[in-house]
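> Take a look and give me a structure for this.
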Amino acid sequence: MLNADAEPPEAIRSYASSPTTVVVLFSEPLDSAEATVLSHYSADRGLTFTKAVCQPPLFDQVILETAFAMDTAQVYQLIITGIRDCGQNEAIDPSIIKTGLAVASPPGNCVINEILFDPGANAYDYVEIYNHGPGLADAGAMYITNRNSLGQFNAPLLISPEPYLIFPGDYVVITESAAVLSLNYLVRNPLNVLELGSLPSFPDDRGSVVLLDATGQLLDEVNYSRNWHFKLIDNPEGVSLERVDPLGSSADPGNWHSAASTAGFGTPTYVNSQFKKQEEIGVQIKVIPPVFSPDNDGRDDITTLHYKTGEQGLVATIFIFDAAGRLVRNLVQNELLGDSGYWNWNGTDNANQLLSVGIYIIQTELFNLVGNIKRIRSTVVLAKKLNFKKVL
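Got it, this is the predicted structure:
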């Protein structure tokens, strides 16, 4: 009998339910015994795990206990390898997902970033939330509502019934039907769409969109108008209003613009077509030499990552993976950069053991003061010199 399920499981998202507990959600039920093997799970920033439990009855969640409390200010990279489902389909490529411990988001960190209040036929309103950081936010502790004719909040609706982390730089969309949204717009990140049974009423002419935290504190509010649309659009039906600058005022009509026609009149789950482009992180990284042989012969025993940047306040973290995608070395952790500098790698892993010959991927993650992130991947070859014996 053929196995109808040929797809391996995939880690889809994660969150910390306490400072020492990480929950990982998978795309399907797992082999519950195999999922408890700790060697399948690793993380950056020195985070280690002491126990793994595959959660019944669906067995599509794994609970990881950490060796120490997580820092609420940190985003952790979780690397998962070798996981199998009940049909013994094994994930060959590693799953790398973010996790962390969210705290109450202060006003202004998460903003209302895009609104579709006048959908086309057989479509639904949507609201997009953007976290420009710093810090992690939890959609499971946020509510959406509007104001009545007296200016009072109507009954707020919980955005997510379970914890759902919104990381810095993430775009999360709230709507009544993810399927209908995908039929009408390009949805680049389907996992970032949250469905509600019904949204608050957002009239086609003017109205309000309000974001609250679990205590009722106002996080953001937009009192929109149909007149905010681009004046040359005759009929704004099906056209979303996009925020131009996430750091600009929510109440400023000049900070909102109709989504571009070239973007399909809406950009749910990704950067707005009318986004005010901030300066990208400018940095150059060179790996010299690209092939090295750590055999202590005095020649190319180490490889050096040279960096040069014209921006102050950059923080770097560097991971090194083998050709199979396994994390083998945390080379740098949250290092504050100068204008230029370098890091050396001698070909050893986190246990200070010399790695085998092969291709290795160096992933450099850079963060700046306003929460922008840039990832640079480089390759390097760890080689071994051949010894030739003279034949007489």
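> Please count neighbours and contacts with C-alpha atoms only from this point.
OK.
> Residue 268 - how many residues pack around it?
A count of neighbours around residue 268, defined by other C-alpha atoms under 10 Å, yields 31.
> Could you also give me the structure for this second sequence? I'd like to compare it with the first:
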Amino acid sequence: MNHRFLGRAGVLWGLLTAPGVFAQTPTADRLIINEVFYNTDKKSQEWVELYNPGLNPVDLAHWSIRDSRKKQELSSSSYLVPGHSFILLSNSSLADSLQVRTLIVIGLPEWNNSGDEMVLYDANGAMSDSLVYSADWGGGRFISLERLAWDGNSCDPNNWASCIDPAGHTAGRNNSVHAPERRAVVTLSVSPSPFSPDQDGIEDQTEIGYTLPMARAVVHIKIFDSAGRQVRYLRCNGSSGPQGAAVWDGADEQGRRCPIGVYIVYLQAIDESAGRVEQAKTVCVLAERR
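This next block holds a predicted model:
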């Protein structure tokens, strides 16, 4: 079968390779429990470190943390935690001794040395992260319990270990046992391409298939023309498992058939558990059958 299509290869290549051409959807505000200093002589020496794994700042106003007995608000006023940064919660002003940049002094719950529960809530009362640890997970007298992988399960004992830094902790720094984040691989395919949506019953639609390196994700799929103009928002805030597909019939948002040519398929996936954002781009050809 013969197809005819128009392309603008130079412009198209630039759109596919240039970062930041397409607007990104912000990730959900989320903080994770990253390090716990729980086995000390005094309650005033205890602290917990939080980490913002996302790109966007998180406002701590009206966030809270609790153990099995007590719940404590972190801040009653606006307090921004920038993306990819740490913040320490403590019962006393330890900034000088720990040499950390960001510290909030609150009446923390008292963590039990034998094990305890920590639950972190956002301003809406939704759980952002939780941890139920025991002494055999790691940590010890003046040695912190550190998280290995930011994108790992908080409740998995294999994702926690004793700090191996000579100071006994890594407050405000990457953990001494930190495991680099696994590089996500997103696959994106379009078939058939070319396709000809002329309602003759043959290749009138194309299927956009994808696989994701995450168990649950929020997926966005957009179609752009070769000049970078969005013509169709094919999937918006769709909940997805590790694989899925969407069908494009060649129409724009108004239901009109798009002109023949080369189109860019853009996928963005936001990990529901870690807030990590992955994206992929590929091309699709809308043709005319001769």
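> List the TM-score for the superposed pair.
Superposed pair, TM-score by TM-score structural alignment, normalised by the length of structure 2: 0.51. Supporting alignment: 166 aligned residues with a C-alpha RMSD of 2.9 Å.
> Name all residues that make contact with the alignment partner in structure 1 of residue 60 of structure 2.
Per TM-score structural alignment, the equivalent position to residue 60 of structure 2 in structure 1 is residue 139. Counting by C-alpha atoms under 8 Å, 6 or more residues apart in numbering, residue 139 of structure 1 makes contact with 159, 160, 163, 164, 165, 166.
> need the contact list for the nearest residue to residue 139 of structure 1 once chain neighbours are set aside.
Excluding its sequence neighbours, the residue lying closest to residue 139 of structure 1 (C-alpha to C-alpha, 6 or more residues apart in numbering) is residue 164, at 5.2 Å. Counting by C-alpha under 8 Å, 6+ apart, residue 164 of structure 1 touches 15, 138, 139, 140.
> Could I get the full set of helices for structure 2?
9-17, 95-98 (DSSP state H).
> so where in structure 2 does stretch 320-328 of structure 1 end up aligned?
So stretch 320-328 of structure 1 sits over no part of structure 2, by TM-score structural alignment.
> hang on, the earlier thing: now, of the helices of structure 2, which is deepest in the fold?
Most buried of those by mean neighbour count (mean count of other C-alpha atoms under 10 Å) is helix 9-17; its value is a mean of 14.
> Now do it: distance to the chain's middle.
Put simply, helix 9-17 of structure 2 sits 27 Å off its chain's centre (C-alpha atoms, centre = their mean, to the nearest Å).
> Tell me the residues of structure 1 aligned with that helix.
If you align by TM-score structural alignment, helix 9-17 of structure 2 falls outside anything aligned in structure 1.
> Would you mind putting the helices of structure 2 into a markdown table with distance to residue 224 of structure 2 alongside?
Supplementary listing: the helices of structure 2 in a markdown table, determined by distance: least, C-alpha to C-alpha, whole Å:
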| stretch | distance to residue 224 of structure 2 |
| --- | --- |
| helix 9-17 | 10 |
| helix 95-98 | 50 |
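> quick one, which of the ones you listed is nearest to residue 39 of structure 2?
Among those, the nearest to residue 39 of structure 2 by C-alpha to C-alpha is helix 95-98 (16.1 Å).
> quick revisit: keep only the contacts of residue 164 of structure 1 that stay in contact in structure 2.
By both residues aligned by TM-score structural alignment, their matches' C-alpha atoms under 8 Å, those still in contact after alignment to structure 2 are 138, 139, 140.
> doesn't residue 166 make contact with the first one?
In this case it means residue 138 of structure 1. Yes. With contact defined as C-alpha atoms under 8 Å, residue 138 of structure 1 counts as touching residue 166 (5.9 Å).
> which position in structure 2 aligns with residue 245 of structure 1?
Checking TM-score structural alignment: residue 245 of structure 1 goes with residue 149.
> Let me know whether its match touches residue 161 as I believe.
No. Residue 149 of structure 2 is beyond contact range of residue 161, at 10.7 Å (criterion: C-alpha under 8 Å).
> which one is residue 201 of structure 1 nearest to, not counting chain neighbours?
Nearest to residue 201 of structure 1 is residue 146, by C-alpha to C-alpha, 6+ apart, at 7.4 Å.
> got it, and residue 71 of structure 2?
Closest to residue 71 of structure 2 by C-alpha to C-alpha, 6+ apart is residue 65, at 5.6 Å.
> Same question for residue 158 of structure 2.
residue 137 (7.8 Å).
> In structure 1, point out the residues matching stretch 86-93 of structure 2.
Using TM-score structural alignment, stretch 86-93 of structure 2 pairs with 171-178 in structure 1.
> The stretch 101-250 of structure 2: strands as residue ranges?
103-105, 115-121, 127-134, 145-147, 160-162, 187-191, 206-211, 217-225, 230-240, 243-248 (DSSP state E, counting those that start in this stretch).
> Whichever of the contacts of residue 139 of structure 1 end up buried, select them in PyMOL.
Applying 16 or more other C-alpha atoms under 10 Å to the contacts of residue 139 of structure 1, the buried members can be selected in PyMOL as follows:
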select buried, resi 159+160+163+164+165+166
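> Just the closest of the contacts of residue 139 of structure 1 to residue 187 of structure 1, please.
residue 166 (16.9 Å).
> Check whether the closest one really touches residue 131, as I assumed.
Yes. Judged on C-alpha under 8 Å, residue 166 of structure 1 makes contact with residue 131 at a distance of 6.6 Å.
> hey, what's in contact with both of those two?
residue 137.
> that older thread, would you format the strands of the stretch 101-250 of structure 2 as a markdown table with distance to residue 34 of structure 2 and mean neighbour count included?
What follows is these, written out as a markdown table (distance: least, C-alpha to C-alpha, whole Å; neighbours: other C-alpha atoms under 10 Å):
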| stretch | distance to residue 34 of structure 2 | mean neighbour count |
| --- | --- | --- |
| strand 103-105 | 14 | 18 |
| strand 115-121 | 12 | 19 |
| strand 127-134 | 10 | 18 |
| strand 145-147 | 5 | 29 |
| strand 160-162 | 9 | 23 |
| strand 187-191 | 30 | 18 |
| strand 206-211 | 29 | 18 |
| strand 217-225 | 22 | 22 |
| strand 230-240 | 27 | 16 |
| strand 243-248 | 30 | 15 |
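> Of these, which is nearest residue 281 of structure 2?
Of these, nearest to residue 281 of structure 2 by C-alpha to C-alpha is strand 187-191, at 7.2 Å.
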